[in-house]
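Colleague: Structure here, sequence nowhere to be found:
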């Protein structure tokens, strides 16, 4: 995971949520302690290197957290708009960008994506692990529909999400429904002329638990390209 489970704009592993908390409150509390791993989501890296088939251009990173994906993209030549609801996470991401010498390649914007959305269109729109225990019904689907609108002609929308909890996890920390690839495509409602579905399915990966437990996890990968 980028790696926590984000709200309709995040991707990081959860603690027990306060159901009455707003997205701002929940994610500010989440980032009260530093979450940073510095590692790009390996599925994003693989898809961008092997599947997106675009020269580095502009990319919108929705739910960027502390910025590991954004920094990797910037180091690989992309111009990044990195978006998150947590001001703390954005500040840390900007600090890491300055440390790595890619500050000029990344713009950091604060948005609660259920209420505001970045302007413009992008060659790549990345939505990684947009799972939230405090999201309202239909919120994630509405955000992904907006994400599709932000894809420039010829560009790619890349959505990666969990398909379930890791096998070593006996008591999941939050009650979250994980959508299938078919669910994601149905929510997007993309017109057949104008979009190509290049990938829609599951990827199984080895994952190690916090106490070294071996296990596996399935993630859902959807990659669609705007052709019109």
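Modeller: Perfect, I can see it now. Keep in mind that this is a model prediction, so the values were computed, not measured. Numbers count the residues shown, from 1 in each chain.
Colleague: Going by C-alpha atoms from here, please, whenever you check contacts or count neighbours.
Modeller: Will do.
Colleague: can you pull out the strands in the protein?
Modeller: For the chain, applying DSSP state E gives strands covering 3-4, 12, 58-62, 79-84, 106-110, 122-128, 151-162, 195-208, 214-226.
Colleague: So which bits of the third one are buried?
Modeller: Applying a neighbour-count criterion of 16 or more other Cα atoms under 10 Å, one finds 58-62 buried in strand 58-62.
Colleague: Show residues contacting the lengthiest helix in the chain.
Modeller: In the chain, taking DSSP state H as the definition, the longest helix is helix 87-100. With contact meaning Cα atoms under 8 Å, 6 or more residues apart in numbering, helix 87-100 is reached by 28, 31-32, 64-68, 71, 83-84, 103, 106, 108-110.
Colleague: Check these against residue 205 and report the nearest one.
Modeller: When the contacts of helix 87-100 are ranked by distance to residue 205 (Cα to Cα), residue 68 comes first, at 19.4 Å.
Colleague: residue contacts, the closest one?
Modeller: Residues in contact with residue 68, defined by Cα under 8 Å, 6+ apart, are 2, 36-41, 93.
Colleague: 6 Å instead, please
Modeller: Counting by Cα atoms under 6 Å, 6 or more residues apart in numbering, residue 68 makes contact with 38-40.
Colleague: got JSON lines for the strands of the chain, with distance to residue 184 too?
Modeller: Formatted as JSON lines, those follow (distance: least, Cα to Cα, whole Å):
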{"stretch": "strand 3-4", "distance to residue 184": "20"}
{"stretch": "strand 12", "distance to residue 184": "20"}
{"stretch": "strand 58-62", "distance to residue 184": "16"}
{"stretch": "strand 79-84", "distance to residue 184": "21"}
{"stretch": "strand 106-110", "distance to residue 184": "25"}
{"stretch": "strand 122-128", "distance to residue 184": "12"}
{"stretch": "strand 151-162", "distance to residue 184": "8"}
{"stretch": "strand 195-208", "distance to residue 184": "9"}
{"stretch": "strand 214-226", "distance to residue 184": "8"}
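Colleague: and here's the other structure:
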């Protein structure tokens, strides 16, 4: 393969990358909610939720079926349409509001009882730390911020995936720059989970905070 940058063409934007990724197949995720979300939010009184990087809507539908009113955000319109379809099939379309945002450029307004950012990673340039600080600002008093990520890379990942930064829970907390008097750390740990697929990971980084 030539390394000539002109021959390679321009680098795709974040939106182009994710639209192409979702178009590759009819579904790329399992459709099931993330295990960490279920464990950390399953017993919480429903309210309003903001699901950042909602993908095909597995988390959003799970929350809506438990009474949450969910604003589901993604950069990909293909993913959002699948999320809408999934919400309709589950009978919760009236409780899932899908919105397209490139979180590096725009962000939903308002405050939420839960702000969830599960596996908000990207090979493309993405100001993840700034996005998560903005996410924290959207948490209502008494509400929760949940940040879940991969805890380390799998050995089979491609070189481009290996270059994606995967911060530890302490690093996530440090990058958030949250005033201790305003926030209570309820969880900051790496958690093993069952290996679901050849592209999956064995452990998650879980950070859960409550706004006082």
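Modeller: Noted; the coordinates are in hand. Being a predicted model, the structure only gives us computed values, none of them experimental.
Colleague: re earlier: can I have the buried ones of the contacts of helix 87-100 of structure 1 as a ChimeraX selection?
Modeller: To isolate the buried members of the contacts of helix 87-100 of structure 1 in ChimeraX, using 16+ other Cα under 10 Å:
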select :28,31,64,65,66,67,68,71,83,84,103,106,108,109,110
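Colleague: Weed out the non-buried ones from the contacts of residue 68 of structure 1.
Modeller: When the contacts of residue 68 of structure 1 are checked for burial by 16+ other Cα under 10 Å, the buried set is residue 40.
Colleague: can you list the contacts of residue 68 of structure 1 in JSON lines and add distance to residue 140 of structure 1?
Modeller: Putting these into JSON lines (distance: Cα to Cα, whole Å) gives the following:
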{"residue": "38", "distance to residue 140 of structure 1": "26"}
{"residue": "39", "distance to residue 140 of structure 1": "25"}
{"residue": "40", "distance to residue 140 of structure 1": "22"}
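Colleague: Spatially central residue in structure 1, please.
Modeller: The C-alpha lying nearest the average C-alpha coordinate of structure 1 belongs to residue 128 (Cα atoms, centre = their mean; 1.9 Å).
Colleague: give the contact list for that residue.
Modeller: Residue 128 of structure 1 makes contact with 159-160 under the criterion Cα under 6 Å, 6+ apart.
Colleague: What is the neighbour count of residue 113 of structure 2?
Modeller: The tally of other residues near residue 113 of structure 2 (other Cα atoms under 10 Å) stands at 23.
Colleague: Now which residue in structure 1 aligns to it?
Modeller: Per TM-score structural alignment, the equivalent position to residue 113 of structure 2 in structure 1 is residue 123.
Colleague: Leaving out sequence neighbours, find the closest residue to its match.
Modeller: Closest residue to residue 123 of structure 1 apart from its sequence neighbours, by Cα to Cα, 6 or more residues apart in numbering: residue 155 at 4.3 Å.
Colleague: That neighbour and residue 121 touch, don't they?
Modeller: No: Residue 155 of structure 1 lies out of contact with residue 121 (Cα atoms under 6 Å); the separation is 9.1 Å.
Colleague: quick one: which of the two has more around it?
Modeller: Under the criterion of other Cα under 10 Å, the comparison of residue 155 of structure 1 against residue 121 puts residue 155 first, with 26 against 18.
Colleague: separation between that one and residue 92 of structure 1?
Modeller: Residue 155 of structure 1 sits 29 Å away from residue 92 of structure 1 when distances are taken as Cα to Cα, to the nearest Å.
Colleague: and residue 153 of structure 2, how many neighbours?
Modeller: Neighbours around residue 153 of structure 2, by other Cα under 10 Å: 18.
Colleague: same question but for residue 13 of structure 2, I mixed them up
Modeller: Residue 13 of structure 2: 11 surrounding residues under other Cα under 10 Å.
Colleague: Map it across to structure 1 for me.
Modeller: Looks like residue 13 of structure 2 aligns to residue 22 there (TM-score structural alignment).
Colleague: List the contacts of its match.
Modeller: Residue 22 of structure 1 neighbours (Cα under 6 Å, 6+ apart): none.
Colleague: repeat that for 8 Å
Modeller: Applying Cα under 8 Å, 6+ apart, we find residue 22 of structure 1 in contact with residue 134.
Colleague: Repeat that for residue 115 of structure 2.
Modeller: Neighbour list for residue 115 of structure 2: 49-52, 135-136, 138-139, 144-146 [criterion: Cα under 8 Å, 6+ apart].
Colleague: same thing but at 10 Å, please
Modeller: With contact taken as Cα atoms under 10 Å, 6 or more residues apart in numbering, residue 115 of structure 2 is in contact with 48-52, 70-71, 132, 135-140, 143-147.
Colleague: again with residue 148 of structure 2
Modeller: Neighbour list for residue 148 of structure 2: 34-37, 116-120, 169, 172, 188-190, 204-208 [criterion: Cα under 10 Å, 6+ apart].
Colleague: Counterpart of it over in structure 1?
Modeller: Taking TM-score structural alignment for the superposition, residue 148 of structure 2 sits opposite residue 160 in structure 1.
Colleague: Next, work out how far apart its match and residue 171 of structure 1 are.
Modeller: 23 Å.
Colleague: go on, residue 159 of structure 1?
Modeller: The gap separating residue 159 of structure 1 from residue 171 of structure 1 is 26 Å, by Cα to Cα.
Colleague: Look at these two and report which has more neighbours.
Modeller: residue 159 (23 against 7).
Colleague: hang on, residue 198 of structure 1 packs against residue 181?
Modeller: No: judged on Cα atoms under 10 Å, residue 198 of structure 1 makes no contact with residue 181 at a distance of 12.0 Å.
Colleague: which residues do the two both contact?
Modeller: Residues within reach of residue 198 of structure 1 and of residue 181 at once, by Cα under 10 Å, 6+ apart, are 222-223.
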